[in-house]
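Asker: Dropping a prediction and its sequence here:
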Amino acid sequence: MDFTPHLPRLQNPDLSSLEVIRGRRAVVAMGSPALLTFFCHYPSQLRITGAATTAQEVLDLLIKNKPHVLIATDHLEHGCGIDLVVQAKQLQAKLRTLLIATQPQRSQRLKAAIKAGCNGICLESRIGFGTLRAAIGAVRGGGVYIDSGLADLFRQVHADHTPLRPITQRETQVLTLVTQGHSNPEIGAQLFLSPDTVKSHIQNLRHKLQARDRTHAAVIGLCRGLVPWPDT
């Protein structure tokens, strides 16, 4: 079911001005109408422009709305949320994706989402413990979020990635902030570095970690124990 026409009624009107300022459009895909309704009320600092319970409806919304962020549960009313994340990344490479795992035992399917570049995965059973807010903040800001309950799974996927050379203390600080979703100017402000210096550190990290991009570098850093897990 496509819930998009009902969004003005479902979303909290007190957050509308903040969501517009943030400017991050999101599409939400959840198999449970009750969970979807809850999420539309959740103060996520995202402007939800589409919401549906089936994979095909969500793909149509992605093409129509071109959002910055996709948030999906692995179980949908029709279709699979994990497959949806993979298809969405193929459709829109720069799309930020957060998967809420309701069935974490489906490890092989979750690995496919990780390899496709899923930017965050959190467990549905833990979203009441502050992890959902942290996950959305990291993914929305350009970082990654990996629930510590899925740490072993991520390590298996990236077990073959080892640094070409040890990373420096400063590079570790930069990588930690990248993982948390901070932009280059924000990292520079915290570490008293110029944006160009931060960019140089990230380029060095990508080379040392053999990473495709900054998100991939952050994931490898987490999996290799180079930076702390975000919710520990």
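Answerer: Perfect, thanks for sending it. Residues are numbered from 1 along each chain as shown.

Asker: contacts and neighbour counts: CA atoms only from here.
Answerer: Fine.

Asker: name the helices or strands packed onto the longest helix anywhere in the chain?
Answerer: Criterion DSSP state H: the longest helix present in the chain is helix 195-209. For helix 195-209, the packing partners by 3 or more Cα pairs under 8 Å, 6 or more residues apart in numbering; DSSP states H and E come out as helix 169-179, helix 184-191, helix 214-223.

Asker: list the buried ones in it?
Answerer: By neighbour count on 16 or more other Cα atoms under 10 Å, the buried set for helix 195-209 is 195, 198-199, 201-203, 205-209.

Asker: what's the answer for stretch 144-164, then?
Answerer: Those buried within stretch 144-164 under the rule 16+ other Cα under 10 Å are 144-148, 150, 153-155, 158, 161, 163.

Asker: Straight-line length of it, end to end?
Answerer: By Cα to Cα, to the nearest Å, the extent of stretch 144-164 from end to end equals 22 Å.

Asker: any chance you could map the helices in this protein?
Answerer: 7-10, 16-22, 33-41, 55-65, 81-91, 107-115, 131-140, 151-157, 169-179, 184-191, 195-209, 214-223.

Asker: any idea which of these is most buried?
Answerer: helix 214-223 (a mean of 24; mean count of other Cα atoms under 10 Å).

Asker: Go through the helices of the chain and name the closest to Thr73.
Answerer: The closest approach between Thr73 and any of the helices of the chain, judged by Cα to Cα, belongs to helix 81-91 at 5.6 Å.

Asker: what's in contact with the closest one?
Answerer: Contacts to helix 81-91, defined as Cα atoms under 8 Å, 6 or more residues apart in numbering, come from residues 29-30, 55, 59, 62, 70, 72-75, 95, 97, 99, 109-110, 112-113, 116-118.

Asker: Next: stretch 186-198.
Answerer: Here stretch 186-198 has contacts from 174, 177-178, 184-185, using Cα under 8 Å, 6+ apart.

Asker: end to end, how far does that stretch reach?
Answerer: End-to-end span of stretch 186-198 (Cα to Cα): 10 Å.

Asker: Enumerate every residue touching the residue located most distally from the centre of the chain.
Answerer: Residue farthest from the centre of the chain, counting by Cα atoms, centre = their mean, is Arg165 at 27.8 Å. Applying Cα under 8 Å, 6+ apart, we find Arg165 in contact with Lys208.

Asker: end-to-end on stretch 62-71?
Answerer: Counting by Cα to Cα, the terminal residues of stretch 62-71 are separated by 11 Å.

Asker: Stretch 112-131 too?
Answerer: Stretch 112-131 has an end-to-end distance of 22 Å (criterion: Cα to Cα).

Asker: want to compare, so here's the second one:
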Amino acid sequence: MNATTCASNGDTPIKVLLVDDEQLVRSGFRLLLDIEDDIVVVGEAATGAEAVDKARALRPDVVLMDIRMPKMDGIQATREIATTDALRTVRILILTTYDTDAYVFEGLQAGASGFLLKDCGPAELLHGIRVIAAGESLLAPRITRRLIAQFTAQRTANKAAEHRLAVLTEREREVLALVGQGMSNDEIGAELFLSPATARTHVSRAMVKLGARDRAQLVVIAYRTGLVTP
């Protein structure tokens, strides 16, 4: 239904793969997503291993990934997908609960583009899927910054940090610090009196120089190197 509606408007729907070991959870997400004209659920998976296989077969735009699953957990499944060249365009949005927050940092390191708490509202989930599909990372919400800070704070910066950041210009360091605080390109531009396009260019250059897959990885780097502190 959704794909037909979108195709008639000349738009391509966002293809979503639902990954959760609980059928009831997957069914709930599907009911929510199926009524959206710009989103289509292309498949479901109950294990991490199945998620990797389905991602390879279906090539979704976004994988809604649970963490705790049998056979292969969501972190390992994320790593498998993120490191597969043929799946470089697949974006992963991890869902977590308060008792699994410790996995968030590892999920971002593994290649996830962001995460949401499982008790988020429908509007927040839909927004998250659209943000991830658009090529951004879901790092702006206050809860995200708090959780990242909580777990990256345990990893103190070392001498290698300065060496790693040495490839950046002073402006790129400033931009990286603001990305680490969860700011968008528009917000970074306003903070540094730059146009959003110029801010985007600095972000892109920092990603290339630091070997970051996306903005989520830049946030990890910003905290691990001590450029941003909780």
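Answerer: Cool, got the structure. These numbers come from a predicted model, not from an experiment.

Asker: Give me the TM-score for these two chains.
Answerer: Once superposed, the chains reach a TM-score of 0.65 (TM-score structural alignment, normalised by the length of structure 2), with 205 aligned residues with a Cα RMSD of 4.3 Å.

Asker: sorry, back to before: if we only consider the buried residues of stretch 144-164 of structure 1, which is nearest to Gln103 of structure 1?
Answerer: Proximity of the buried residues of stretch 144-164 of structure 1 to Gln103 of structure 1 (Cα to Cα) peaks at Leu150, which lies at 11.6 Å.

Asker: what residue of structure 2 matches up with that closest one?
Answerer: Taking TM-score structural alignment, Leu150 of structure 1 has Leu147 as its aligned residue in structure 2.

Asker: now the residue nearest to its match when sequence neighbours are not counted: how far from Thr201 of structure 2?
Answerer: The shortest distance from Leu147 of structure 2 to any non-neighbouring residue, by Cα to Cα, 6 or more residues apart in numbering, is to Asp101 (7.1 Å). The spacing between Asp101 of structure 2 and Thr201 of structure 2, counted by Cα to Cα, is 32 Å.

Asker: and the residue nearest to the spatial centre of structure 2, how far is that from Arg88 of structure 2?
Answerer: Among the residues of structure 2, the one closest to the centroid is Ser113, at 1.4 Å (Cα atoms, centre = their mean). Distance, Ser113 of structure 2 to Arg88 of structure 2, by Cα to Cα: 12 Å.

Asker: before we move on, what about Met65 of structure 2?
Answerer: Taking Cα to Cα as the measure, Met65 of structure 2 falls 16 Å from Arg88 of structure 2.

Asker: Neighbour count: the two, which is higher?
Answerer: More crowded of Met65 of structure 2 and Arg88, by other Cα atoms under 10 Å: Met65, with 27 against 12.

Asker: To which residue of structure 1 is the more buried one aligned?
Answerer: Aligning on TM-score structural alignment places Met65 of structure 2 opposite Ala72 in structure 1.

Asker: out of everything not next to it in sequence, what's closest to its match?
Answerer: Ala29 (4.5 Å).

Asker: ok, now Ile202 of structure 1?
Answerer: Spatial nearest neighbour of Ile202 of structure 1, excluding adjacent residues (Cα to Cα, 6+ apart): Arg214 at 6.9 Å.

Asker: same thing with Asp147 of structure 1?
Answerer: Nearest one to Asp147 of structure 1, counting by Cα to Cα, 6+ apart, is Cys122 at 4.9 Å.

Asker: Now do the same for that neighbour: its match in structure 2.
Answerer: Residue pairing (TM-score structural alignment): Cys122 of structure 1 is matched to Leu116 of structure 2.

Asker: ok so, going back, the residue nearest to the centre of structure 2 and Phe105 of structure 2: what is the separation?
Answerer: Counting by Cα to Cα, the gap from Ser113 of structure 2 to Phe105 of structure 2 is 11 Å.

Asker: repeat for Leu165 of structure 2
Answerer: As judged by Cα to Cα, Leu165 of structure 2 and Phe105 of structure 2 stand 20 Å apart.

Asker: Arg68 of structure 2 versus Ala46 of structure 2, what's the distance?
Answerer: From Ala46 of structure 2 to Arg68 of structure 2 the distance is 10 Å (Cα to Cα).

Asker: Spit out the residues that contact these two alike.
Answerer: Asp21.

Asker: Tally up the residues packed near Lys94 of structure 1, please.
Answerer: Neighbour count for Lys94 of structure 1, taken as other Cα under 10 Å: 13.

Asker: what number of residues lie near the residue lying closest to it once chain neighbours are set aside?
Answerer: In this structure, Lys94 of structure 1 finds its nearest non-sequential neighbour in His68, 7.8 Å apart by Cα to Cα, 6+ apart. Residues contacting His68 of structure 1 under the criterion other Cα under 10 Å number 19.

Asker: likewise Cys120 of structure 2?
Answerer: Cys120 of structure 2: 11 neighbours (other Cα under 10 Å).

Asker: Go ahead and confirm His158 of structure 1 touches Cys223.
Answerer: Yes. Under the criterion of Cα atoms under 8 Å, His158 of structure 1 makes contact with Cys223 at 6.7 Å.

Asker: do you know how far the residue nearest to the centre of structure 2 is from Gly43 of structure 2?
Answerer: Distance, Ser113 of structure 2 to Gly43 of structure 2, using Cα to Cα: 20 Å.

Asker: Could you do Leu165 of structure 2 as well?
Answerer: Separation of Leu165 of structure 2 from Gly43 of structure 2 (Cα to Cα): 41 Å.

Asker: For the aligned partner of Val19 of structure 2 in structure 1, give me its contacts.
Answerer: Val19 of structure 2 maps onto Ala29 in structure 1, with residues paired by TM-score structural alignment. Contact criterion Cα under 8 Å, 6+ apart gives 36, 51-55, 58, 70-73, 76, 81 as the residues in contact with Ala29 of structure 1.

Asker: 10 Å - rerun?
Answerer: For Ala29 of structure 1, the contact set (Cα atoms under 10 Å, 6 or more residues apart in numbering) comprises 2-3, 35-36, 50-55, 57-59, 70-77, 81, 84-85, 99-100.

Asker: Fine by me, we can end here.
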